[in-house]
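Asks: Sequence first, predicted model second:
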Amino acid sequence: MTSKEEKMKEEIEQIKEELKRTKMESAATVATMDQTRHKISLRWLKRTSILIGIVLVIVLLFFAIFSIRSALTKEGTVTNTVSSFAEQIQQLSSLTTAKAYMKAVVEQEDNELFGRKIDANIPGTKRKTLLIIPGEVTAGVDLSKVQEDDVQIDEERNIIQLTLPKAEIIQQPSLDFSKAQVYSSEGLFRGKADIEEGYEMAELAREQVLQEAIEQGLLQSAEEQAERVIGTFFRQFGYETKIQFQSEK
């Protein structure tokens, strides 16, 4: 519970206590006068007690409304709200990611004689190797970078305007070697390629997976995911969100 909510709760409890005391005082007044035998005075005092009670209730309600309104509009409240919203946005960071599953096809050709690479294309020394391997890339919008200056709140129209960092690759491509396929076409003096040689081609495969994921719109998907998650989150509180992304530096 926020300090604002706690203060509002305290104000309401004080009002309840004041109303309770008012009722007790009114009842005590009526009971005291009931012991007298002046019926006309008793009716007048009852009416007076009721009127006093009503006036006190009105005064207390006015005081409550004024106090709550002051709590909501006092200096620093808007800043605190913006700060709170910025913190909530930062906590959504893990939900604003997008993943791409790609398959890299890497082809490599070299010449080797007696286990040593050579530059000359001597017959029987050439080998073509083909590596097919799936990979995964993760992109996201790093909401932990959102600051208070990036959040603008229009309380009258219930609109939150956000400026978010652009999506970026947050996890470098990971390759699934358990599903790797290695093919080779070799000359007389060359052996067949194996998975170990596939590992040597892994860096090329990672670069290919990353490039293809970006070309297929992975970063745009991450930004769209961020818009959906944040929009859904703040709709629960009655706010519409308008999001823009920072321009490239």
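Replies: Nice, I can see it. What you see is a predicted model; the values in this text were computed from it and never measured.
Asks: C-alpha only now, for contacts and for neighbours.
Replies: OK.
Asks: Just the buried residues of the biggest strand by length in the chain, please?
Replies: The residue-count maximum for a strand in the chain (DSSP state E) belongs to strand 97-113. Across strand 97-113, burial judged by 16 or more other CA atoms under 10 Å covers 97-107, 111-112.
Asks: Need the residues that contact the next helix or strand after that strand.
Replies: Remark: after strand 97-113, the chain's next helix or strand is strand 116-117, criterion DSSP states H and E. Under the criterion CA atoms under 8 Å, 6 or more residues apart in numbering, residues 110-111 lie in contact with strand 116-117.
Asks: Give me the angle between the following helix or strand past strand 116-117 and strand 97-113.
Replies: Next in sequence after strand 116-117, counting helices and strands by DSSP H and E, comes strand 126-140. Angle of strand 126-140 versus strand 97-113, following axes from the mean of the first three to the mean of the last three CA atoms, to 10 degrees, is 160 degrees.
Asks: Against that first model, consider the following:
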Amino acid sequence: MDTNGEILEEKDKKIAQLERQLIEFELKEARQQIAATIAVDHNSSSFSLPKGILKYFLKAGRLKIILAIVILVFLVVITAVGIRLIAGNALKQNSITIVEQVQELATLATAKAHTKAVIQEKDNKIFSKDISINLPGTKREILFIVPGTIIAGVNLKGVTSRDMVINEKTKEIDITLPRAELIQDASLQMDKKLIYVNGGLFTGDFKLDDGFDLVAKAQEQIREDAISVGLFDTAEQNAENALKGFFKNIGYKVNVTFN
């Protein structure tokens, strides 16, 4: 009996062992099938996307690239404009400063002439009355000598930013200036005048307003003489020298044109 029981017990153990092996085999097969299915699905999703979806993603990627390029170009343009505005504002401010400095040099852009007027006049008078004929004792000759000064200059006060071009790279300034003009007309030094009267026994005492307008003629002569010897040229040269000398000290070269 004991022997039969042991045999049955041994058979039960073998059957249980076979069942466990069968279950493990089935589980292994199931895992392999699941893994194969996942691999197939993965390959399918990687290489077998629908054409519409693929085009969509390709198009979307292209749009992103284009958008990135557009944004980059926009940023470059904005940066360039910003730099130009900043530089423009700085240049504008610099132009204003330079204009003010030019205007402050106005007193150096002048030339003064010292000269003498020599006026000769003659007439015929009897007791301070003009006569049309040259009777003996009625002829009178007058020599009027008087010193005077006259001033010409370039109007730097009228210079604006439109009259200059500033190149910060080359440190050059092109300035267009107006021509020199009289800024103070002939001024006579009447306290130093000399008057010589020759003849005229019946003419009476000589007076400056005695029909000759000697003062006006002296002023005109001083004006003409000063201009003829280069008063305007000297004023323009002084203006140019003043500008070049001043701006050379702060690192600029000045080119002057008169218009």
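Replies: Alright, I've got the coordinates. Computed from a prediction, not measured in an experiment: that's the story for all the values here.
Asks: on that earlier part again, got the buried residues of strand 97-113 of the first structure as a markdown table, with distance to Glu10 of the first structure columns?
Replies: Compiled in a markdown table, the buried residues of strand 97-113 of the first structure are given as follows (distance: CA to CA, whole Å):
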| residue | distance to Glu10 of the first structure |
| --- | --- |
| Thr97 | 42 |
| Ala98 | 45 |
| Lys99 | 48 |
| Ala100 | 52 |
| Tyr101 | 55 |
| Met102 | 58 |
| Lys103 | 61 |
| Ala104 | 63 |
| Val105 | 67 |
| Val106 | 69 |
| Glu107 | 72 |
| Asn111 | 83 |
| Glu112 | 84 |
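Asks: my read is Glu156 of the first structure is in a strand, agree?
Replies: No. Glu156 of the first structure is assigned coil when assessed by DSSP: H, G, I helix; E, B strand; the rest coil, not a strand.
Asks: residues in the first structure aligned with stretch 87-102 of the second structure?
Replies: Using TM-score structural alignment, the residues of the first structure aligned to stretch 87-102 of the second structure are 74-89.
Asks: Of all the residues in that stretch, which ones are buried?
Replies: By neighbour count with 16+ other CA under 10 Å, stretch 74-89 of the first structure contains the buried residues 82-83, 85-89.
Asks: Then stretch 101-108 of the second structure?
Replies: Neighbour count says stretch 101-108 of the second structure has 102-103, 105-106, 108 buried, by 16+ other CA under 10 Å.
Asks: Helices of the first structure, residue ranges please.
Replies: Remark: helices assigned in the first structure by DSSP state H are 3-34, 39-73, 77-91, 195-200, 202-215, 218-235.
Asks: I'd like to know which of those is closest to Ala167 of the first structure.
Replies: Closest of those to Ala167 of the first structure is helix 218-235, at 5.5 Å (criterion: CA to CA).
Asks: can you pull the contacts of Val102 of the second structure?
Replies: Shown in contact with Val102 of the second structure (CA under 8 Å, 6+ apart): 156-157, 159, 243.
Asks: What lines up with Thr234 of the second structure in the first structure?
Replies: Checking TM-score structural alignment: Thr234 of the second structure goes with Ser221.
Asks: excluding its backbone neighbours, what's nearest that match?
Replies: The shortest distance from Ser221 of the first structure to any non-neighbouring residue, by CA to CA, 6 or more residues apart in numbering, is to Ala98 (6.2 Å).
Asks: Would you mind confirming that that neighbour is in contact with Asp142?
Replies: No. The pair Ala98 of the first structure and Asp142 does not pass the contact test of CA atoms under 8 Å, sitting 12.0 Å apart.
Asks: residue contacts, the alignment partner in the second structure of the residue nearest to Ser221 of the first structure?
Replies: Counting by TM-score structural alignment, Ala98 of the first structure corresponds to Ala111 in the second structure. For Ala111 of the second structure, the contact set (CA under 8 Å, 6+ apart) comprises 151-153, 231-232, 234-235, 238.
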